[in-house]
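In: sequence and computational prediction follow.
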Amino acid sequence: MPTYKQFPLSDTAEGLTEADILNWHVKPGDEVKVNQIVVEIETAKAAVELPIPWAGVITELHVEPGQTVEVGTPILTMDVDPGGAAAPAATPTPAASPAEEAPAEEEMKPLVGYGSKAVVTKRRARKSPEATSVTSDTPKATSVRSDLTKATFGQSPVPAAPAAPVKGGYVPLAKPPVRKLAKDLGVDLHALTGTAAGGVITREDVHLAANGSAGTLPVEQSTVDPSSRERRVPVKGVRKATAAAMVQSAYTAPHVTEFLTIDVTPMMEFREKLKKSREFAGVKVTPLTFAAKAVCLAAKRTPDVNAVWDEAAQEIVYKDYVHLGIAAATPRGLIVPKVRDADAMSLKELAVALTQLTETAREGKTSPADMANGTITITNVGVFGVDTGTPIINPGESAILCLGAIKDTPWVVDGEIKVRKVLQLSLSFDHRVVDGQQGSEFLADVGALLADPAVAITY
């Protein structure tokens, strides 16, 4: 006899209330194993792949890609005992005791990282052999699935609202950047058939559909009026979380920004030497690597920038460690993954950690845990050719350093004008925690370390 269970959207990060369904990895009828990845979701922090805690057969998907679902909402139903209906009918069944006939509660224990909530389900009371033969009959099993689901979960006989159907009878396969492009261009992925291996929809497929020359299914009428020359994109996921965080920071922490322009020619020359050394062979050393090391060293001399204001307790919390945030632009928007205990790392270890961090972020694989509990952040606008900026402090921190572009600039050296590699720095800090003196000293220390890396041996 089939045993149905519903898989709810679980809390993959502390405080998560909702998530967007990005892509299903299964469809009704698929047999799955324990801990198999079944769905990819986008939370307010990152894209996360969810495994299923049971083995069985998928019977129904309740939501489709693009929908926003609240935590705790069932997103699929599966049969965890698909072979039960095939049990020999001739086997005698002993009389069930009243205790056995009463619905027994079973707790769905969440996997590690799924939060603390438990979903309680109820097993269906035993039925007569006649009822068993009906549910095991293949043509009729589908027609009575909703009734079985109600019995399984102890729901009332009142008809429930039908789950959202999957358009076109399938779930479109596309990577998150392609889904974002489709949203931006107003293209319905359900109306496309992917040209890549396995039917995956590519960026080219979306562009062709936008130009009216692709797709094997009729495209639904767009809700956007082409004559308006405007398009509206729902604020979801990372963009929604970033907006809320920036507003909170801007209106709760009194920001002060200071600027410093420095000659980093010695740093760039030192970088070339490291690239040729055996120890750094194959290691990507960038100006950001030097900045990360400088921030960690300077924070030890000015611990205020690595502290945080606790409004509820009316305390300043000083951190004896540096969890360094690195602002990264990704297809989903701005995220700030952290290098844990960056102050304990060597320059080479920092270089390796930063390379892994940025690659993971661009692939959309950064976990929510890797973006929590930072102490100070670096943002690098220089990669876009921008000289400097006035960054907003990340909530839960007190300072953020901005790196500008390194440019060949006329510079006075020993009374003569020479062409040098020049960099502009800016530091935004929370004036409740960091006074002008501490902010200036920290920025000056970072500048001195970047202007001449040899200064590090004096710290």
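Out: Yep, it's here.
In: contacts and neighbour counts: CA atoms only from here.
Out: Noted.
In: chain center to stretch 70-79: distance?
Out: 20 Å (CA atoms, centre = their mean, to the nearest Å).
In: only the buried residues of it, if you could.
Out: Glu70, Val71, Gly72, Pro74, Ile75, Leu76, Thr77, Met78, Asp79 (16 or more other CA atoms under 10 Å).
In: over to stretch 98-106?
Out: So for stretch 98-106, counting by 16+ other CA under 10 Å, buried means Pro103.
In: quick one: it to chain centroid distance?
Out: 41 Å.
In: please apply the same query to stretch 1-10.
Out: Distance, centroid of stretch 1-10 to centroid of chain: 26 Å (CA atoms, centre = their mean).
In: A further structure is provided below for comparison with the first:
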Amino acid sequence: MTTMTEASVREFKMPDVGEGLTEAEILKWYVQPGDTVTDGQVVCEVETAKAAVELPIPYDGVVRELHFPEGTTVDVGTPIIAVAVAGAGGAAPEAPAEQPAAAPAPAKEEPKPEGRQPVLVGYGVATSSTRRRPRKGAEAGSPAPAQAIQAELNGHGGAVAEKRPLAKPPVRKLAKDLGVDLAAIIPSGPDGIITREDVHAAATPRTAEQTAPVVAAPATAAAPAPVASYDTARETRIPVKGVRKATAQAMVGSAFTAPHVTEFVTVDVTRTLKLVEELKQDKDMQGLRVNPLLLIAKALLVAIKRNPDINASWDEANQEIVVKHYVNLGIAAATPRGLIVPNIKDAQSKTLPQLAEALGELVATAREGKTSPAAMQGGTVTITNVGVFGVDTGTPILNPGESAILAVGAIKPQPWVHKGKVKPRQVTTLALSFDHRLVDGELGSKVLADVAAILEQPKRLITWA
């Protein structure tokens, strides 16, 4: 059996799974220390600014340590799990608990993973020196002294590592804001990591001294719990991160970059609803998701075909309008993790059954929280269906990089003049927001009028498509 002295510890780093993302939150660990893992096995699920993604491990071995607990936001490129893998002359170790005790060996005798780590798509090996967290030196069966292991994992001498307390960037910022010296804190986290609770505990006595200097606590008293600056019984504070944080940043950037114009039209969609019922009975549509949104999406695609300049983006760097000859149709979806906008690639080339199938898959994947980052990139125009919430209409904000977004309101029976008589008809209100830098009022009006005309007379789907 291969012992740990014949194995090396490899650090699996948080990858950039979304092209340019800087951090991700660990949602769930699927493995624990001591578990055996194989190449390609999913070890955890993380949430990025775009989606929830499962991460596979790129080698075989035994899990030595999980560096961060669930719910922690970790920077891309930071090691998140340590795995003991076989050395050049042996197989993977069976389990850390079965290692025989070994005499301490110099750190230089342990194989180092530097230069041999697998590089995942989306990120590479850092060129600068990266600090790694030290191992616990008091573990039974440890193949090397704690100082040697720490020196190996840090990539330099142990003395250098001791000069800088171990803490995550958010914890360092918190300490700076509260005026707490990290070097004076006794860490309570794993492997000597200073936690937010440690910083709060160090800051609370200082505050108490300023307000009541005569009160002194025994040296052996437990550290006081962090004091909230608000009434927890009357307020709840939710950290803004992941999808919600990315959405907020994108919407602010869009609202204050692209000059928005929104136009509205109220339309009788009674015939469209009748067509939906007919399509549900069509043999070619059996098993597919058929609803008004399907025909609205098809109507918008036809309108774009008739007015292709609406499907464009603004290139600020080159001062150019980029007209797209393809339509990646985005569908806004509300999920427990926030609003996401996955898109159907090359929607303009799909038949109605193909479009229905793509819509069904998009919605199902979004509800499961499994939408991939790739599915949310490259959108050209979007539909947001606020009508499902009973809302008449809205003024939607453009997705960054897109020139138009169509909001669909609730479909309700209303009195309507039909063939010279007032009759109850199924009516909805559409709202089209567009970037006025590249879409003028005429173009925007034509697109909105075309969508309305198709929904009022669905036979135009055939004559105009």
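Out: Perfect, thanks for sending it. Predicted, not measured: the structure shown is a model, and the values here were computed from it.
In: re the thing from before, go through the buried residues of stretch 70-79 of the first structure and say which is closest to Arg232 of the first structure.
Out: Closest approach between the buried residues of stretch 70-79 of the first structure and Arg232 of the first structure, by CA to CA: Glu70, at 22.7 Å.
In: contact partners for the residue opposite that closest one in the second structure once aligned?
Out: In the second structure, Glu70 of the first structure lines up with Asp75, judged by TM-score structural alignment. Taking CA atoms under 8 Å, 6 or more residues apart in numbering as the criterion, Asp75 of the second structure is in contact with Met14, Thr22, Glu23, Ala24.
In: please report the distance of Asp75 of the second structure from Pro118 of the second structure.
Out: Computed as CA to CA, to the nearest Å, the Asp75 of the second structure to Pro118 of the second structure distance reads 18 Å.
In: and if you look at Ile81 of the second structure?
Out: 14 Å.
In: same thing with Gln99 of the second structure?
Out: From Gln99 of the second structure to Pro118 of the second structure the distance is 26 Å (CA to CA).
In: tell me which of these two has more neighbours.
Out: Higher neighbour count among Gln99 of the second structure and Pro118: Gln99, with 18 against 15, using other CA atoms under 10 Å.
In: these two touch, right, that one and Gly141?
Out: Yes: at 5.9 Å, Gln99 of the second structure and Gly141 qualify as touching, with contact defined as CA atoms under 8 Å.
In: quick one: the helices in the stretch 1-150 of the first structure?
Out: 98-101, 129-136, 138-141, 145-152 (DSSP state H, counting those that start in this stretch).
In: quick one, which of those helices is packed in tightest?
Out: helix 145-152 (a mean of 17; mean count of other CA atoms under 10 Å).
In: that one versus helix 129-136: what angle between them?
Out: Put simply, helix 145-152 of the first structure runs at 130 degrees to helix 129-136, going by axes from the mean of the first three to the mean of the last three CA atoms, to 10 degrees.
In: related to what we said a few turns ago, rebuild the contacts of Asp75 of the second structure as JSON lines, extending it with neighbour count.
Out: Formatted as JSON lines, these follow (neighbours: other CA atoms under 10 Å):
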{"residue": "Met14", "neighbour count": "23"}
{"residue": "Thr22", "neighbour count": "16"}
{"residue": "Glu23", "neighbour count": "22"}
{"residue": "Ala24", "neighbour count": "28"}
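In: wait, which of those residues is closest to Val43 of the second structure?
Out: Met14 (11.8 Å).
In: mind listing what the closest one touches?
Out: Contacts of Met14 of the second structure by CA under 8 Å, 6+ apart are Ala24, Val74, Asp75, Val76, Gly77, Thr78, Pro79, Ile80.
In: how about it, what's its partner in the first structure?
Out: So, by TM-score structural alignment, Met14 of the second structure is matched to Leu9.
In: any figure for the gap between its match and Thr3 of the first structure?
Out: 20 Å.
In: and the helix or strand where Leu354 of the first structure lies, which stretch of the second structure?
Out: Assessed by DSSP states H and E, Leu354 of the first structure sits inside helix 347-362. Helix 347-362 of the first structure corresponds to residues 352-367 in the second structure, going by TM-score structural alignment.
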